[in-house]
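# All I have is the shape, not the residue letters:
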């Protein structure tokens, strides 16, 4: 990328987790972003609450990029990291951070630089805010953050500004690290695979678009990878269930599949413009994506050319059994080219820099106007 770079920033990120990807999509997103920011010369400190369920499942206990520090509780955070937060050019608080609302209040009071909220769960957050049940963000805080970074784009950004008073709501989609996700030679021994933590609202779609095709095509080879599936859940005999896969195993899994299934949570479908990180990872591996339908997906990948949108089991089976191999490969390669051109972690780091630059420029202009008057 030939994106102009701004001067070196001191950045502090308080996120759910970067050390453990167990049961969350935050870790891979933060890893890609922090690595790209560090590569672009920025000083990044990631602060993570030391939680037992992540402590028992750390697949990257010491990230080799930026600096990661665990803290025990809110008091320890305030006591140990006040100076780092106070001196930073940019402090980012992420969604689902334990005691995140209290963390946010502290950051808003302590930080002298720009203050941002990074929502990797925006539709879920807005639903919780409607019921005043979000433990990691209060509606009153949105207007106080200089920047609201949302993994959901589209109309949601306008809503954050109009209804909640955000001075700058900007999309910052998930991304992919092209050094970690790429096509590999070898047999694609799975006709269709799916990777995702169990979710009750996603499961009917997984049943319709993967389990049902498996039942109708006993010779087909299918797989579902992810944690927290109910022990008694019965899959067809030709569906291989795989427990949680750590990020270092994702590329190999995508490269086993002829097609991969993308299934979106109900809140994300309703909001639209909410691509999962899995969409970018699969495309970077040139694995053709079979996806459910939602507003905005066509702005990321072109249906029929770079991915396939389906609603019924019959459509899935038509692709698995009837699409010529050359056409399958072509769609996968087109998707890979599109993602590498627009949705890598380097693109996200550059976009974040651009947001910071715009806010600083606006602040400087306001100060100049105030001095002149």
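All right, it came through fine. What you see is a predicted model; the values in this text were computed from it and never measured.
# rest of the way, CA atoms for contacts and neighbours
OK.
# where along the stretch 101-250 of the chain do the helices fall?
Assigned by DSSP state H, counting those that start in this stretch, the helices in the stretch 101-250 of the chain fall at 122-130, 139-142, 155-162, 203-206, 212-216, 250-254.
# Presented hereafter is structure B, for comparison with structure A:
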């Protein structure tokens, strides 16, 4: 089936945490025979920081950040069997949703794909007249980056016909074990952009333990931390390109996942970093959130910390042999149950069962 997908960016992960999710899912869907066009606006300097070329498995259309260009590409939705508008596109999201869905064929399956459901739902709750709230009744389906039953119930309560979580996963072609790289040597490494919804948790789970373990080496990657006061044993390396993620994850004794506050509170929302780290065979320490056991087994495939004190104790007790064993178990688990091939099989079933007219027309 022909899929028109309107999202933030496929070719750039710069200030775009959804890139890995989009790439893994859409490549796997293309392998199942879907013809995909991804539309992304030229905003936030993402095109200057491309980390992949436009792929053979998906046509990428980059449009100018103008209303005129937006309306032009929205009109192309008319030719699609499935029309997807993602959250957080980054330029005139409400207008894009309205234009895309107005252009879509009456026979097309119309989907809103929310890659930040807690934030979207909070916005909808605070604004009863939000355009998305009004549009839900005209959409057949809401898919979400995660969230479990709390997100499903919240979306249904505000008018969504159907809501199904499609969780993050491992893109094993991109994220996999590699040899250690001395650039990323550390006792604990954390990779994540500086965001208001995450900063205090990074202080609790990463910077606080670093300050108390001054004999250990900590490594911080991600954009926005350049003017943050850091303990002397924390090395800041800035934005880490996707091509270096495997070495960043595979080299340190352990890597840390710190969920944004809204994701941690909601639960059932594993970040892409969880699967990237597991895919590289890393020993992962994650902050505690409900639902982690659905993806990795605490104590055996992942280490779980309730606060900074737990991080300190886990690091003090961690041996190289245990770290290696945890990483190997995590890698085995995600390869067997949590790849984007697994997720794409689920999405393919969802699409084909809900777009019978489009499939019959192929």
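Arrived safely, thanks for sending. Nothing here was measured: the structure is a model prediction, and the numbers come from that model.
# Output the helices of the stretch 101-250 of structure 1 in TSV; the columns should cover mean neighbour count and distance to residue 265 of structure 1.
Listed next are these as TSV, based on neighbours: other CA atoms under 10 Å; distance: least, CA to CA, whole Å:
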stretch	mean neighbour count	distance to residue 265 of structure 1
helix 122-130	18	10
helix 139-142	17	23
helix 155-162	16	16
helix 203-206	18	9
helix 212-216	19	19
helix 250-254	20	20
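# Out of those, flag the one nearest residue 31 of structure 1.
helix 250-254 (14.3 Å; CA to CA).
# pull the longest strand from structure 2.
If you go by DSSP state E, structure 2 has its longest strand at strand 35-42.
# hmm, back to that, could the helices of the stretch 101-250 of structure 1 go into TSV alongside distance to residue 327 of structure 1?
As requested, these are exported to TSV (distance: least, CA to CA, whole Å):
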stretch	distance to residue 327 of structure 1
helix 122-130	35
helix 139-142	46
helix 155-162	34
helix 203-206	25
helix 212-216	21
helix 250-254	18
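# Among the ones you listed, which comes closest to residue 74 of structure 1?
With distances scored as CA to CA, the stretch of these nearest to residue 74 of structure 1 is helix 139-142 (18.0 Å).
# Tell me the residues of structure 2 aligned with that closest one.
Aligned by TM-score structural alignment, helix 139-142 of structure 1 falls on residues 133-136 of structure 2.
# any idea how far residue 240 of structure 2 is from residue 13 of structure 2?
Separation of residue 13 of structure 2 from residue 240 of structure 2 (CA to CA, to the nearest Å) stands at 10 Å.
# do residue 54 of structure 2 as well
Residue 54 of structure 2 is 20 Å from residue 240 of structure 2, by CA to CA.
# ok, now residue 163 of structure 2?
Residue 163 of structure 2 is 34 Å from residue 240 of structure 2, by CA to CA.
# So which of the two has more stuff around it?
Taking other CA atoms under 10 Å, residue 163 of structure 2 and residue 240 do not tie; residue 163 has more neighbours (22 against 18).
# And residue 70 of structure 1, what's its match in structure 2?
Counting by TM-score structural alignment, residue 70 of structure 1 corresponds to residue 62 in structure 2.
# looking at this, that match is in a helix?
No: counting by DSSP: H, G, I helix; E, B strand; the rest coil, residue 62 of structure 2 is not found in a helix; it is strand.
# Around it, how many other residues sit close by?
The tally of other residues near residue 62 of structure 2 (other CA under 10 Å) stands at 18.
# residue contacts, it?
Contact analysis of residue 62 of structure 2 by CA atoms under 8 Å, 6 or more residues apart in numbering lists 39-42.
# same thing with residue 108 of structure 1?
Counting by CA under 8 Å, 6+ apart, residue 108 of structure 1 touches 115, 144-145.
# mapped onto structure 2, which of these are still contacts?
Using both residues aligned by TM-score structural alignment, their matches' CA atoms under 8 Å, structure 2 keeps these contacts from the contacts of residue 108 of structure 1: residue 115.
# Dump the contacts of residue 108 of structure 1 to JSON lines, plus neighbour count and distance to residue 76 of structure 1.
Compiled in JSON lines, the contacts of residue 108 of structure 1 are given as follows (neighbours: other CA atoms under 10 Å; distance: CA to CA, whole Å):
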{"residue": "115", "neighbour count": "24", "distance to residue 76 of structure 1": "21"}
{"residue": "144", "neighbour count": "18", "distance to residue 76 of structure 1": "24"}
{"residue": "145", "neighbour count": "24", "distance to residue 76 of structure 1": "23"}
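# Adding distance to residue 98 of structure 1, write the contacts of residue 108 of structure 1 out as TSV.
Formatted as TSV, the contacts of residue 108 of structure 1 follow (distance: CA to CA, whole Å):
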residue	distance to residue 98 of structure 1
115	18
144	20
145	18
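# Please say which position in structure 1 residue 111 of structure 2 maps to.
Match for residue 111 of structure 2 (TM-score structural alignment): residue 116.
# ditto for residue 161 of structure 2
Match for residue 161 of structure 2 (TM-score structural alignment): residue 167.
# where exactly do the strands run in structure 1?
Using DSSP E, strands in structure 1 cover 10-14, 43-49, 67-71, 90-94, 114-119, 147-150, 169-171, 190-195, 222-225, 239-242, 257-262, 289-291, 308-309.
# Can you check which of the ones you listed gets nearest to residue 339 of structure 1?
Short answer: strand 289-291, nearest of the strands of structure 1 by CA to CA, at 12.6 Å.
# What is the corresponding segment of structure 2 for the closest one?
With TM-score structural alignment applied, strand 289-291 of structure 1 matches the range 284-286 in structure 2.
# Now that stretch on structure 1. Mean distance?
Its matched residues in structure 1 lie on average 1.1 Å from stretch 284-286 of structure 2 after superposition (mean CA distance after the TM-score superposition for structure 1).
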